[in-house]
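K.L.:
no sequence for this one, just the structure:
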């Protein structure tokens, strides 16, 4: 039936509804094929296939009365007390929920049925007794994820990094010389890369180098009501980089070094900090930026790549986990070096889920002891920020039995790497986590 649809019908069926997704979930649980589901919904089978693969959910639960165990040796394993939890433990390790995390011979098994349609376990008859990781299609989860991506794609300005750079070069020089946006466009109308209203919105959003403070008349105007619009460089940046994709990548590469990245805001419209937390040693880096833009984030990652060198950078920054802020919306600039060779993988947390990168969020508490909320960063330099982070990273952690992140960092990457990023180890008796460390007024 879907082959007889008119062009207008196809356009109307471009997006599936919640009712369609519930029908897909019900049909999958009944073992209905993609072709039959497509006929019932009047869409192409490939659309159903893409919908299921795009929104499937990893389900780490075992079978009925049995814990999850996806080791290939689970049926022939006779190991006992691998974790050493109790000398009197008589439980076989293969039926213990800690087995996969402590066994040195663990080798993951993936169900071969998930490699072919329908790619999910919804209609599998052996699902109740299966102890492997499962994949499910859930209509409500698929609808929520679809809505979230749709809203994010429609926010901000749909401009690529090259277009933003061209607009920046065209307007910034004249504005810094005291010229107005309208004067710049009127004098070079044939070369203007955008309209006057677009240029003003970009300046107001902090997308280019100049700000409202650089325009005298704008400073005197009363600000309009309404939410400040951010600039998303790539509106589809989250596709293939969701938190589920991150978990799957971590499952395939458990030893990959993960770095959680975030932004710390001072006063609105002022300078911003970019923070990076190395999960393997709780070591945090911070860099000062004039605005909360994607270009400023790209600059500091490029600086680190040039400072540390290709080999060391790839060891430290294999995986980047960020939130959905506009400043992280240009993943390709972070994933590839100037020679277009991959150097990192970028993934995004769910919106409103800071706990998914809890280490960097928790460590901001130490940073806020020096820079309380509402403090302006405009009077700081990068040297001040490096000093602050040296004190923060030299502070001993209870989780490491009093050893500091800076000491762990040196043991993993060497003293030279610490010096290259502008930090040093502070003696314990000299550590200061008060505003007086960098604010001298």
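P.N.:
In hand now; what should we look at? As the structure is a prediction and not an experimental result, all values here were calculated from the model. Residues are numbered from 1 along each chain as shown.
K.L.:
When you work out contacts or count neighbours from here on, use the C-alpha atoms and nothing else.
P.N.:
Fine.
K.L.:
I'd say residue 274 and residue 294 touch.
P.N.:
No: using CA atoms under 8 Å, residue 274 makes no contact with residue 294, being 10.9 Å away.
K.L.:
mind listing what residue 181 touches?
P.N.:
Applying CA atoms under 8 Å, 6 or more residues apart in numbering, we find residue 181 in contact with 171, 175, 196, 199, 200.
K.L.:
follow-up on the earlier one: please say which of residue 274 and residue 294 ends up with more neighbours.
P.N.:
Shown here are residue 274 and residue 294; by other CA atoms under 10 Å, residue 294 has more neighbours (23 against 19).
K.L.:
how near is that one to residue 59?
P.N.:
Note on residue 294: its distance to residue 59, by CA to CA, to the nearest Å, is 34 Å.
K.L.:
Over to residue 203?
P.N.:
From residue 203 across to residue 59, the span is 45 Å (CA to CA).
K.L.:
And residue 26, by the same measure?
P.N.:
To residue 59, residue 26 is 18 Å away according to CA to CA.
K.L.:
So which of those two has more stuff around it?
P.N.:
Legend: neighbour count by other CA under 10 Å for residue 26 and residue 59, higher for residue 26 (18 against 13).
K.L.:
other SSEs contacting the host helix or strand of the more buried one?
P.N.:
Element membership for residue 26 (DSSP states H and E) is helix 18-29. If contacts are counted by 3 or more CA pairs under 8 Å, 6 or more residues apart in numbering; DSSP states H and E, helix 18-29 sits against helix 34-41, helix 139-153.
K.L.:
Look at the nearest residue to residue 305 once chain neighbours are set aside and say how many residues are nearby.
P.N.:
The shortest distance from residue 305 to any non-neighbouring residue, by CA to CA, 6 or more residues apart in numbering, is to residue 313 (5.8 Å). Neighbourhood size, residue 313 [other CA under 10 Å]: 18.
K.L.:
how close does residue 313 get to residue 220?
P.N.:
Separation of residue 313 from residue 220 (CA to CA) stands at 46 Å.
K.L.:
quick one on the thing from earlier: can you tell me the SS state at the residue nearest to residue 305?
P.N.:
Judged by DSSP: H, G, I helix; E, B strand; the rest coil, the three-state class of residue 313 is helix.
K.L.:
Surely residue 278 and residue 260 touch.
P.N.:
Yes: between residue 278 and residue 260 a contact is recorded at 6.6 Å, counting by CA under 8 Å.
K.L.:
Take this one as well and set it beside the first:
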């Protein structure tokens, strides 16, 4: 809420931005400190779930340092931090981040900005159609245009085969991507 009021935006907008640009960090622990994240960890009495545990006598699986052990248990359910299920939905600013063994989610503003710029660039970079789709579309609409049918009429009558708007089809024709040319249109 503080961030939202500071930047003069609604808090749902900020919340949505954060949730849409999370970075998941699965394991920050050193490799020699694997931790079992199961919700049943405290009360679990299972033994010999994985091959590694079977080689150790009388050892509980919850103490096994093999990640596959907990993942192969049929009763395994990963514990999720309560902080991630409500705003701010991230571990940014949490005092327990370094010692917490659970999966973490972070919001990186720089990465979110780069993602936004890539999306903006991609949306303005031209045609979003494969060569095969373009050929199929061309084979369908170019003969109809040359026979005097309008783009609007073609899209209405062939809506089951054409997944693009009339405006997009006009753009493709004006860019010279189809056999039909602007002069062929009625």
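P.N.:
That came in fine, so what should we check first? Being a predicted model, the structure only gives us computed values, none of them experimental.
K.L.:
just to revisit the earlier point, looking at the helices and strands packed on helix 18-29 of the first structure, which is nearest to residue 419 of the first structure?
P.N.:
Taking CA to CA, helix 139-153 is the member of those nearest to residue 419 of the first structure, at 39.3 Å.
K.L.:
what range in the second structure matches the closest one?
P.N.:
Using TM-score structural alignment, helix 139-153 of the first structure corresponds to residues 109-123 of the second structure.
K.L.:
what does that stretch rub up against?
P.N.:
residue 21.
K.L.:
and residue 103 of the second structure, how many neighbours?
P.N.:
The number of residues near residue 103 of the second structure, taken as other CA under 10 Å, comes to 18.
K.L.:
what about it, distance to residue 27 of the second structure?
P.N.:
Distance from residue 103 of the second structure to residue 27 of the second structure, by CA to CA: 7 Å.
K.L.:
ditto for residue 13 of the second structure
P.N.:
Counting by CA to CA - residue 13 of the second structure and residue 27 of the second structure are separated by 29 Å.
K.L.:
Same check on residue 35 of the second structure?
P.N.:
Using CA to CA, residue 35 of the second structure is found at 9 Å from residue 27 of the second structure.
K.L.:
More neighbours: these two, which one.
P.N.:
Neighbours were counted for residue 35 of the second structure and for residue 27 using other CA under 10 Å; residue 35 has more, 19 against 14.
K.L.:
show me what contacts the more buried one?
P.N.:
Residue 35 of the second structure is in contact with 65, 67, 101, counting by CA under 8 Å, 6+ apart.
K.L.:
go on, residue 166 of the first structure?
P.N.:
residue 193.
K.L.:
what do you get for residue 47 of the first structure?
P.N.:
Residues counted as contacts of residue 47 of the first structure (CA under 8 Å, 6+ apart) are residue 38.
K.L.:
Under the alignment, what does it map to in the second structure?
P.N.:
Per TM-score structural alignment, residue 47 of the first structure is aligned with residue 13.
K.L.:
hey, where'd the strands end up in the second structure?
P.N.:
Assigned by DSSP state E, the strands in the second structure fall at 22-25, 104-107.
K.L.:
can you put those strands in JSON lines and add distance to residue 49 of the second structure?
P.N.:
Listed next are these as JSON lines, based on distance: least, CA to CA, whole Å:
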{"stretch": "strand 22-25", "distance to residue 49 of the second structure": "26"}
{"stretch": "strand 104-107", "distance to residue 49 of the second structure": "26"}
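K.L.:
of all those, which lies closest to residue 126 of the second structure?
P.N.:
Each of these was scored for nearness to residue 126 of the second structure using CA to CA, and the closest is strand 22-25 (28.1 Å).
K.L.:
What residues in the first structure pair up with that closest one?
P.N.:
Aligned by TM-score structural alignment, strand 22-25 of the second structure falls on residues 56-59 of the first structure.
K.L.:
Contacts for the matching stretch next, please.
P.N.:
Contacts of stretch 56-59 of the first structure (CA under 8 Å, 6+ apart): 120, 133, 134, 135, 136, 137, 138, 142, 244.
K.L.:
Just the closest of these to residue 101 of the first structure, please.
P.N.:
For the contacts of stretch 56-59 of the first structure, the nearest to residue 101 of the first structure is residue 133 (14.3 Å; CA to CA).
K.L.:
So the most centrally placed residue in the second structure versus residue 14 of the second structure, what's the distance?
P.N.:
Centroid check for the second structure by CA atoms, centre = their mean gives residue 20 as the closest residue, at 8.1 Å. Separation of residue 20 of the second structure from residue 14 of the second structure (CA to CA): 10 Å.
K.L.:
Just give the number of residues close to residue 212 of the first structure.
P.N.:
15.
K.L.:
From what I see, it and residue 205 are in contact.
P.N.:
No: when contacts are counted by CA under 8 Å, residue 212 of the first structure is not listed as touching residue 205 (9.2 Å).
K.L.:
before we move on, the earlier item: so between residue 278 and residue 260 of the first structure, which is more surrounded?
P.N.:
Using other CA under 10 Å as the criterion, residue 278 of the first structure and residue 260 rank with residue 260 on top: 25 against 22.
K.L.:
hmm, back to that, buried set for the helix holding residue 26 of the first structure?
P.N.:
Using 16 or more other CA atoms under 10 Å as the test for burial, helix 18-29 of the first structure gives 20, 21, 22, 24, 25, 26, 27, 28, 29.
K.L.:
now swap in stretch 71-86 of the second structure and tell me
P.N.:
So, applying 16+ other CA under 10 Å, buried residues of stretch 71-86 of the second structure: 71, 73, 76, 78, 81, 84.
K.L.:
Where does it end up in the first structure?
P.N.:
Taking TM-score structural alignment, stretch 71-86 of the second structure hits residues 101-116 over in the first structure.
K.L.:
Show the end-to-end separation of the matching stretch, please.
P.N.:
Across stretch 101-116 of the first structure, first to last residue, CA to CA, it's 28 Å.
K.L.:
Can you tell me what sits against that stretch?
P.N.:
With contact meaning CA under 8 Å, 6+ apart, stretch 101-116 of the first structure is reached by 70-73, 82-83, 100, 119-121, 132-133, 135.
K.L.:
Just the ones of these in helices?
P.N.:
Among the contacts of stretch 101-116 of the first structure, the ones falling in helices (DSSP state H) are residue 100.
K.L.:
Can you tell me which of the contacts of stretch 101-116 of the first structure is nearest residue 392 of the first structure?
P.N.:
With CA to CA as the yardstick, the closest approach to residue 392 of the first structure among the contacts of stretch 101-116 of the first structure comes from residue 83, at 34.2 Å.
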